[in-house]
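**Student:** sequence plus predicted model, see below.
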Amino acid sequence: MRDLHTAEDLHAEMLDTPVVMSKAGMRHSIRPRRALVNDNGDKTDARIVPATVKSHVQTALAPASPKSYAPDTNLPRWHELDQVDPGTSRKDNTALPVVDAARDSASVRAFDQLRTRLRQITQEHGWTNIGITTPTSGCGNTFTAMNLALSLSRVKGSRTVLMDFNLRRPGIAKAFDITPRGSMRDFLMGHAPIGDHMVKVSDTLALGLNNSADAEAAETLQSAETAHTMERMRAALQPEIVLYDLPAMLTHDDVSAFLPQLDGVLLVSDGTQTMGRELMECERLLNNQVPLLGVVLNRARADSIPRYS
């Protein structure tokens, strides 16, 4: 593997796995895959092209047992969460492009492809908790988590929860232009009730937001209180998928601390800065702990991704 993990590298890996061609020009296999994701805020004009996850990563990891949680009658149900409207500044002023705004764009279609494959895989294995992380900071984990959550929320009758677990640098509230109701640490430690902290932005998408940084993020994420709070949240709201926007894997031990609570991980790579050795180190950290569901290549070069008529 070359130091710079480019779009050509990932596209070449696709050829080892049977694929089918979609009408939108996307390639996708019948297994968890890598995906190439364009950030329209960059100068490049790449497209999102799913590819495959390395087979040895998948075979080394046994599927998690299906999880089932009995609802707690003392906790709020999904329909009882307060619904708030996202602000308007996210469309023009935020540093995070929201591809959800134009449903006919290639980026939206590609996130929809990723959404559908993720739903199929999680339903097949009974998985709920999916972490989204990066090797180093600034690779686009929040951009990916937010747009994947929006894509999932367009499935009628579904329930998706997006949690801001980048505790040192929270960003989901800013991206949605919503004022958080409190700190994530207080919520995870059991100091803030679920109904007071969690909000919905639609009938199918709920958010766990954060208004302050946590200098002891790793300690918070591996605490028994955090595991208990998230179990109670899932029991109350009964979501299909919970997406966790996590910090970079190689910067702190925050992600490693939370791995026991995850069913799978999506790793976001930046085509302009992520090195192959960094991806390999992340795979090593995940090995025999949590399945790597795919690598999302963000900010890929426009001329490195094939286009289809």
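**Tutor:** Sure thing, it's come through.

**Student:** drop to CA atoms for contacts and neighbour counts, all remaining ones
**Tutor:** Fine.

**Student:** which parts of the stretch 151-300 of the chain are helices?
**Tutor:** For the stretch 151-300 of the chain, the helices defined by DSSP state H, counting those that start in this stretch cover 172-176, 184-188, 194-197, 217-221, 224-237, 254-258, 276-286.

**Student:** hold the first one in mind and look at this next one:
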Amino acid sequence: MNSPMSIPTMPSSADSSIGGILLASGKITPESAERVLRMQKELGIRFGEAAQRLGLITEADIQQVLARQFDYPYLQAGENKFSEELLAAYQPFSPQVEQLRAVRSQLMLRWFARGRKSLAVVQVNESDGASMFAANLAVVFSQLGENTLLVDANLRKPSLHTVFDQRPGQGLSDILAGRADIGAVTRIPSFVSLSLLGAGTLPPNPQELLGRAAFSALNAQLEANHDVTLYDVAPFALGADALAVAARAGGVLLVGRKDHTLLADINTVAEEIRHSGAEVVGAVMIDK
């Protein structure tokens, strides 16, 4: 008796196979999928390999599909309007992002594994690059499967809404002023588990607003809803906003820029943070 022949079936855009994902993303059409299936049957190769041999997709397309299958989504250049500096989204396998993942691992061991859920990312000077670093760090935490919230607590010159192509709206300042609630938190749909709470309306009294008792209650609420909450704050050189946020988060990651930030300044900021009752979890130098 002859053994039954295994015939590849047409992928559906609703399934999670390589063919299904390629159909859903518009990389191939149902008509071209039939051509792929014929080659797949004739040569006994995988669907993705057949599609690539036919010139319908590239190796980059295959890597992106595999990332989605393993819940590790990332974007291709031009696919979204996010900042090009969001390397964790566009170049997740680059050396820079490998270093970010190393930082993430250290933070998981030193801080989040201890049951802590919030961390403030603090820079000394305005040009040290902490905001973009915090954005990329939030992305790699979400890629790990952690339900991650990035909070723009820079109530002087917020920037995270532009990084993630979000319209300015109600955010942290409005919640602290009693004019909004946590409904202001926005999911970033391009990622599995990443949300953003923007800065909101720019207040005339950012330091006083961040020092309100309402911030402690809000932080507790955000921690209850997320595995990791990262706060980006105004540079320490512009005021003591960072101390107020650090006191709520409990922990701080200091960010400096190589050949730019003075070690003495980092030590000074670290000492003031410790005096505020927060813990300096670590420090990173951005080579930029």
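**Tutor:** Done, it's in. These numbers come from a predicted model, not from an experiment.

**Student:** could you quantify their similarity as a TM-score?
**Tutor:** The TM-score (TM-score structural alignment, normalised by the length of structure 2) is 0.67; 208 aligned residues with a C-alpha RMSD of 2.1 Å.

**Student:** returning to that earlier point: which of the helices of the stretch 151-300 of structure 1 sits closest to residue 160 of structure 1?
**Tutor:** Closest to residue 160 of structure 1 of the helices of the stretch 151-300 of structure 1 is helix 224-237 (C-alpha to C-alpha; 9.7 Å).

**Student:** tell me the helices and strands packed up against the closest one.
**Tutor:** Identification of packing neighbours for helix 224-237 of structure 1 by 3 or more C-alpha pairs under 8 Å, 6 or more residues apart in numbering; DSSP states H and E yields helix 184-188.

**Student:** counterpart of the helix it packs on in structure 2, which residues?
**Tutor:** The aligned range for helix 184-188 of structure 1 in structure 2 is 172-176, by TM-score structural alignment.

**Student:** mean per-residue distance, the matching stretch versus structure 1.
**Tutor:** Following superposition, stretch 172-176 of structure 2 is found to deviate from structure 1 by 1.6 Å on average (mean C-alpha distance after the TM-score superposition for structure 1).

**Student:** which other residues reach that stretch?
**Tutor:** With C-alpha atoms under 8 Å, 6 or more residues apart in numbering as the test, stretch 172-176 of structure 2 has contacts from 151-153, 155, 180-182, 197-203, 209-210, 212, 214-215, 218.

**Student:** could I get the full set of strands for structure 1?
**Tutor:** 19-21, 27-29, 35-37, 49-50, 129-134, 160-164, 199-202, 205-208, 241-248, 264-270, 292-298 (DSSP state E).

**Student:** tell me, the first one lands on which residues of structure 2?
**Tutor:** Counterpart in structure 2 of strand 19-21 of structure 1, with TM-score structural alignment as the criterion, is absent.

**Student:** what residues sit buried inside that strand?
**Tutor:** Under the neighbour-count criterion of 16 or more other C-alpha atoms under 10 Å, strand 19-21 of structure 1 has residue 19 buried.

**Student:** can you name every helix or strand that it contacts?
**Tutor:** Checked by 3+ C-alpha pairs under 8 Å, 6+ apart, strand 19-21 of structure 1 has strand 27-29 packed alongside it.

**Student:** got it, and the fourth one?
**Tutor:** If you count contacts as 3+ C-alpha pairs under 8 Å, 6+ apart, strand 49-50 of structure 1 packs onto strand 27-29, strand 35-37, helix 106-125.

**Student:** before we move on, what about the third one?
**Tutor:** Of the remaining helices and strands, those touching strand 35-37 of structure 1 by 3+ C-alpha pairs under 8 Å, 6+ apart are strand 49-50, helix 106-125, strand 292-298.

**Student:** who touches the equivalent of residue 250 of structure 1 over in structure 2 in this structure?
**Tutor:** In structure 2, the residue equivalent to residue 250 of structure 1 is residue 237, according to TM-score structural alignment. Taking C-alpha under 8 Å, 6+ apart as the criterion, residue 237 of structure 2 is in contact with 124, 125, 126.

**Student:** which of the residues you listed are still contacts in structure 1?
**Tutor:** Mapping the contacts of residue 237 of structure 2 onto structure 1 (both residues aligned by TM-score structural alignment, their matches' C-alpha atoms under 8 Å) leaves 124, 125 still in contact.

**Student:** good, we can wrap up now.
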